[in-house]
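Undergrad: just coords:
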């Protein structure tokens, strides 16, 4: 008996669409208007970009700017380039194979391997949610003086907000994310103007410097930026939400979908690059320039912004951007959790149950740390969450690069020789750097 086309190259046939409640729910115009089609495909890239500007990235960017000025801008630029390539592979997998990355792993690997990958992914999503909680909690403290412990409890309320928009439709979620990103953009635009950075130094910092490798500490921070930039849950998320578009499931339709989805993804990640670069630039222009090179976390940065820049609005905008960042990441983390659970083990929970499970897993350590260690404890947890994400990253990238390079699975859409080599080189670099980061972290060497 001949296999169906959809199951060619896979151990199992995919029987359920990813995120079935919103699958093909966003219409794509049939006419050839470029701008209308681009608008129809705009949205998933913004949800992905959120993962590249979440609170977990702030500490490394602040520390890098405070200690080394603009020098590590080149590392953020390279990291962003890696992200663009990997997210392109993720969206292509979803469009061509009509599977998200979790479903692809389930349909390719034996059940035991698939189960292990699911557990690792669930841990990474909980770690990501932990970073989002801490970011929101710190922002609430900075804006309204709410104690850390109470802030942790308040973050549980966002479950209801997320569910409201999730039931309204997928376009509503994308609109909320876009509004929050715009808020972050406005806040950091104000901060950059206020900090008056040196334009020539910024341009010089984008060009990689040998000093980055020569200085062991700058190299260590660079690894932190590069190794933890690509969020593993983003690869699962992108391969799924791109399927919310109602494009023709034909060869020509898939070509069109890949084209416009790539534009959306690339532009959105360029925006994420600007925001990450802005954090480092502000840190360099304020703390490094003023001699405060030991600033290494969000709370220290907030305390020093007002006196250095001479404006009370600086701290407010900084905290507001942090709150928007935390809430944005919460939205995408919820979706990623749903995709991973349904994709790996084919179990469907109601969204509010799924969200509650993920949030409780993250709230418990955050609450313990806030009670026992206070503000410092939550900051340390932020670092731990990034280490967990680094461990998981390899287990998401390797299958993705492997699947998209398999001609039996991808057919005419298989990665070409240059892309295939580039993807594996990026994978090897990220894996090695993450291993190095973990080795130094656990041995306490810097």
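TA: Looks like it came in fine. This is a predicted model, so every value here is computed, not measured. Numbering: from 1, shown residues only.

Undergrad: for the rest of this, base every contact and every neighbour count on C-alpha atoms.
TA: Noted.

Undergrad: what about the helices in the stretch 251-400 of the chain?
TA: Per DSSP state H, counting those that start in this stretch, the stretch 251-400 of the chain carries helices over the ranges 251-283, 289-290, 298-309, 312-345, 351-372, 375-404.

Undergrad: ranking the ones you listed by burial, who's on top?
TA: Between these, the one whose residues have the most neighbours on average, counting mean count of other C-alpha atoms under 10 Å, is helix 312-345 (a mean of 23).

Undergrad: run the angle between it and helix 251-283 for me.
TA: For the pair helix 312-345 and helix 251-283, the angle between their directions (axes from the mean of the first three to the mean of the last three C-alpha atoms, to 10 degrees) equals 140 degrees.

Undergrad: what packs against helix 312-345?
TA: Using 3 or more C-alpha pairs under 8 Å, 6 or more residues apart in numbering; DSSP states H and E as the contact test, the elements touching helix 312-345 are helix 44-50, helix 55-68, helix 101-108, helix 111-144, helix 170-195, helix 232-241, helix 298-309, helix 351-372.

Undergrad: at 7 Å instead, please
TA: Packing partners of helix 312-345 (3 or more C-alpha pairs under 7 Å, 6 or more residues apart in numbering; DSSP states H and E): helix 44-50, helix 55-68, helix 101-108, helix 111-144, helix 170-195, helix 232-241, helix 298-309.

Undergrad: putting a second one here so we can go through both:
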């Protein structure tokens, strides 16, 4: 049996804290879940490649990336705190459906690329520690699919504690690695001065930026900050922004320490020894012991790698679910989402490793980070637009100076990516035996993405769109009611989801009870935040759902019905029976959800799960 509903929906309150320290501590947590994405195995590949090929020369890229990440994550946190919208929801309110479908697809590509890095990192770590073949290690990573569900059942604070423990394991491991490697401090400091040795260094540098500034983290952070309940006065919002910035600064600096340590380790060992071609994590692990003279170095390296892969995989599903819900208003069961995400990463990994061997994992990892970097502009630019908008941010928009800094970061990232794409396409055209195919496929595709980028840059300047997302379709609440001459029920519960099925369900209920009965309308909020924080969730969808439920009540009351409302949170199959069994209802009326068979597996079935958990009759009404 899992944890009880109350524990699943455990919330984090920041109110009524007696000391400033406790107040700050209550806000700490979301940024640590974000920070694991900045030290995932994809970072390891780019850091090792950069350190072994160019020594300490690219340390400044890590520092610059960390500053960029802190600025952008603070934007993301501000958006979530002020508007109670995540980045995907805000995008859906601003751009057309067609554009949002493209942005959603790109965000999913970024999630898949990130998960590819996590899969390979975990598999490599397992291979290095237990000598399990890499393909089998890749398949084993499927088993962590349910880790997120287990952690959610333990509550958000316990999930954060789990992540922090893994981060500490990584940090402590590299403290010892630095002790073993004894890097040259003067060269470390010199590496903080910007320089770019050659074209190959640019490719690695863009990979480092892609590995450091994670696009899916921008979506995730804007949602996670909403897990904290605080006083929503101007003073309370300002305080929440401040404390979340402190949280982000500490967490991301820890991530910078880990990334810098990996690059420094590669520079102090492989580059110093003339081993410039070490780019594979397996090679790095193999050569650490003979170079540093201790068997502990490779063991700590592998343990830290597993911790990095495992910690970053936890946040992947949450980010994917937030993106899917925000852009498409589509919810599927978390375990299905996790398996889909993991399979998208596993299948290409297994195919490539089977064909080209285990020696390509480093190239795969770096490629995954370059893909992440290419997607960054499509997440960063809308984010900067949103947090700069005075009306959307209700007076908490970023300053002109900060806007300039944000657009400068966007310009750097987009420019580097544009150069990378141009150079790659140019190289392909030069070596291709049939360049006409590239001119008809790759070139038009690159041009299309350029047009899309320009569109999302200039569209908000041309036309402002008011953020007013209604996550459901209440069909304007235009319900028609019928009455019967014979009424048999006095206390009737009716589930509503603000869809067309409500009209049929309510009509059926009124035929049973008429105006003499008492009706309780039940609606369940099913967002990721609701699953984690229960009734303490304070996100935009919950506010909209509560508003719509109240509008139902007001409308029906005006028509002469006696109506109560109940707003539940999380899994309907668990929440509805809890509400029903606490009250003295005579019957529960439910409309059909409109899908059967395979769709039940994807979206879940409520009726089959709850009918055995309630002690009153259940009437199912087909739409």
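TA: Perfect, I can see it now. Predicted model only: the values in this text are computed from it and were never measured.

Undergrad: hmm, back to that, nearest to residue 397 of structure 1, of the helices and strands packed on helix 312-345 of structure 1?
TA: With distances scored as C-alpha to C-alpha, the stretch of those nearest to residue 397 of structure 1 is helix 232-241 (7.5 Å).

Undergrad: average gap between the closest one and structure 2?
TA: Once the two structures are superposed, the average separation between helix 232-241 of structure 1 and the matching residues of structure 2 is 0.3 Å (mean C-alpha distance after the TM-score superposition for structure 1).

Undergrad: count of neighbours near the corresponding residue of structure 2 for residue 205 of structure 1?
TA: In structure 2, the position corresponding to residue 205 of structure 1 is occupied by residue 191, as judged by TM-score structural alignment. Burial of residue 191 of structure 2, expressed as a neighbour count using other C-alpha atoms under 10 Å, amounts to 19.

Undergrad: in contact with residue 191 of structure 2, which residues?
TA: Applying C-alpha atoms under 7 Å, 6 or more residues apart in numbering to residue 191 of structure 2 gives the contacts 56, 57, 58, 59, 60.

Undergrad: quick check: of the residues you listed, which lies closest to residue 181 of structure 2?
TA: After measuring those against residue 181 of structure 2 - C-alpha to C-alpha - the closest member comes out as residue 56, at 13.7 Å.

Undergrad: for that closest one, which non-adjacent residue is closest in space?
TA: Using C-alpha to C-alpha, 6 or more residues apart in numbering and skipping residues adjacent in sequence, the residue nearest residue 56 of structure 2 is residue 191, 4.8 Å away.

Undergrad: same question, residue 401 of structure 1
TA: residue 423 (6.4 Å).

Undergrad: quick check, the one you found in a strand?
TA: No: when classified by DSSP: H, G, I helix; E, B strand; the rest coil, residue 423 of structure 1 is found to be helix rather than part of a strand.

Undergrad: aligned partner of it in structure 2?
TA: Residue 423 of structure 1 maps onto residue 406 in structure 2, by TM-score structural alignment.

Undergrad: separation between that match and residue 394 of structure 2?
TA: As for residue 406 of structure 2, its distance to residue 394 of structure 2 is 19 Å (criterion: C-alpha to C-alpha, to the nearest Å).

Undergrad: the more surrounded of these two?
TA: Under the criterion of other C-alpha under 10 Å, the comparison of residue 406 of structure 2 against residue 394 puts residue 406 first, with 22 against 12.

Undergrad: for that one, give its distance to residue 382 of structure 2.
TA: Between residue 406 of structure 2 and residue 382 of structure 2 the computed distance is 11 Å (C-alpha to C-alpha).

Undergrad: same deal with residue 282 of structure 2?
TA: Taken as C-alpha to C-alpha, the span from residue 282 of structure 2 to residue 382 of structure 2 is 39 Å.

Undergrad: which of the helices and strands packed on helix 312-345 of structure 1 is buried the deepest?
TA: helix 232-241 (a mean of 28).

Undergrad: what range in structure 2 matches whichever helix or strand comes after it?
TA: Secondary structure here is assigned by DSSP states H and E; on that basis, the next helix or strand after helix 232-241 of structure 1 toward the C-terminus is strand 245-246. The aligned range for strand 245-246 of structure 1 in structure 2 is 228-229, by TM-score structural alignment.
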